[in-house]
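>>> Fold the following, please.
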Amino acid sequence: MILLTGFEPFGGETANSSWAAARSAARQLQAEGLDVRAVELPCVFGASAKALEEAMERSLPELVLCAGQAGGRSRISLERVAINCDDARIPDNAGNRPVDEPVVQDGPAAYFTSLPIKAALAALTAEQIPAEVSQSAGTYVCNHVFYALMHALRLLPGTRGGFVHIPFADTQVPVGSSAPSLPAQQMAAALAVVVRTTLGTTADLRLAAGATH
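Okay, here's the model as predicted:
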């Protein structure tokens, strides 16, 4: 079983590109004969992690790929690390606004993804999908879910998982706006590429994709 997740709209928006991409990617992969389930998570600290954990308990997945919307980014961002910190610049959908609070009390400072992000980067680039390895998933609900996922996976050594940020869909951006975006179909295809690459990769590529700042 493969579990894909995206988020409900937040911040006053009416859509969230991550959920649309997760649903569409699930359909693509199901058409290829894979057992895939897509779940929409609430954009709420605590509740999002609980919803993810409940979905994992029901599905018993071998792979969990969580996606989130990162307005302002122009590429598919393969997240490398989740940190144990909630620090919200804006309230979540329940009005929560934690500042400098741990995702998991007494948990480790950080977890690295268990996805082969370098191999995924190479596969996305080969498909001419703009992509990058990201060194920070932020400190909002996306990072909260990413950290909660990796914390849960420490007890499931046979299951791999990680997080991908995607830009706005082009349909979310007003005509004439300079905000970066990608076609919704391309972002769904990107999630499917990450899934296929992970299933077919046991050891990640050694490929330079770091950052200088």
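
>>> alpha carbons only for contacts and neighbour counts from here, please
Will do.

>>> tell me the contacts of the residue nearest the centre of the chain?
With distances taken as CA atoms, centre = their mean, Ala67 lies nearest the centre of the chain, 2.6 Å away. Going by CA atoms under 8 Å, 6 or more residues apart in numbering, Ala67 touches 4-7, 18-19, 22, 142, 163-166.

>>> next up, for comparison:
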Amino acid sequence: MANKKKVIVTGFEPFGEHAVNSSWVAVQELERLGLGDAVDLHVCEVPVEYQAVQRLLPSLWEQHQPQLVVHVGVSGLATTVTLEQCGHNKGYKRRDNCSFCPASQCCMEDGPDCIHSVLDMDTVSKRVNESSLGIAFSVSKDAGRYLCDYTYYTSLHLGQGRSAFIHVPPLGKPYSSQDLGRALQAVIWEMLELLEVGQKHNEHCNHQHQHNH
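Take a look at the predicted model:
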């Protein structure tokens, strides 16, 4: 298939009390499962460093021209697989793995306070919750003002909203790496379907629009 969809999925390296980061474990499990023949999946591990994110993300978007970039992070507070709707620009006071924190405490000078994903996470969550996966999904509008939120905001900006962020609980609390891999696979399939429907709708609208004039 010439027109394979390109999807990039990232997880984070260990930090703080997370000696093993379940996000990267889940992403590696997803890589093993794959996203089917129609999707070209590219995974990478992101350092828990603000400056590394600023370097890495533009190259991921430019080099691969993906349809969708999904970032996965761990949350010690999460008990469900949590879909984040938006990324925030300000409030970055917590130091990273290099003990660095942005002097401005924001992602982008003069950027909007909040950027929303083009994907409606409520719809995605509803669909996967109704499936027979046996994994609980929820939606959040606060990605935590640390590297997760920072990465999400940066990616939403670079990809004009064609990005998603998924928080996963630590391993075994309650889900195994296999569970999390299957959860990511199911969610990303739903996301790609929503993007496709949106695209068709836009083409249809443009088509209609041209007829009117």
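
>>> Could you get me the TM-score between them?
Scored by TM-score structural alignment, normalised by the length of structure 1, the superposition of the two chains gives a TM-score of 0.82; 189 aligned residues with a CA RMSD of 1.9 Å.

>>> thinking again about what came up before, for the residue nearest to the centre of structure 1, helix, strand, or coil?
Here Ala67 of structure 1 is recorded as strand under DSSP: H, G, I helix; E, B strand; the rest coil.

>>> aligned partner of it in structure 2?
For Ala67 of structure 1, the aligned position in structure 2 is Val72, judged by TM-score structural alignment.

>>> and what of Ser77 of structure 1?
By TM-score structural alignment, Ser77 of structure 1 lines up with Thr82.

>>> Doesn't that match lie inside a strand?
Yes - assigned with three-state DSSP, Thr82 of structure 2 falls within a strand.

>>> you'd agree it is up against Ile166?
Yes - Thr82 of structure 2 is within contact range of Ile166, at 5.6 Å (criterion: CA atoms under 8 Å).

>>> Stretch 131-138 of structure 1 corresponds to what range in structure 2?
Aligned by TM-score structural alignment, stretch 131-138 of structure 1 falls on residues 137-144 of structure 2.

>>> in the matching stretch, what counts as buried?
Neighbour-count burial for stretch 137-144 of structure 2 flags 137-140, 143-144 (criterion: 16 or more other CA atoms under 10 Å).

>>> Could you do stretch 192-202 of structure 1 as well?
Using 16+ other CA under 10 Å as the test for burial, stretch 192-202 of structure 1 gives 192-195, 197-198.

>>> In ChimeraX, select just the buried ones from the contacts of Ala67 of structure 1.
Entered in ChimeraX, the line below selects the buried ones among the contacts of Ala67 of structure 1, by 16+ other CA under 10 Å:
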select :4,5,6,7,18,19,22,142,163,164,165,166
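
>>> in structure 1, which spans are strands?
Listed in chain order, the strands of structure 1 (DSSP state E) span 2-7, 36-41, 63-69, 76-79, 81-83, 110-112, 131-134, 160-166, 168-169, 181-182.

>>> how close does the second one sit to structure 2?
The one in question is strand 36-41 of structure 1. When structure 2 is superposed, strand 36-41 of structure 1 averages 0.5 Å from its matched positions, counting by mean CA distance after the TM-score superposition for structure 1.

>>> Mind giving me the packing neighbours of that strand?
Using 3 or more CA pairs under 8 Å, 6 or more residues apart in numbering; DSSP states H and E, the elements in contact with strand 36-41 of structure 1 are strand 2-7, helix 17-31, helix 47-59.

>>> do the last one as well
When contacts are defined as 3+ CA pairs under 8 Å, 6+ apart, strand 181-182 of structure 1 sits against strand 168-169.

>>> what stretch of structure 2 does the strand it packs on fall on?
On the basis of TM-score structural alignment, strand 168-169 of structure 1 is assigned to residues 170-171 in structure 2.
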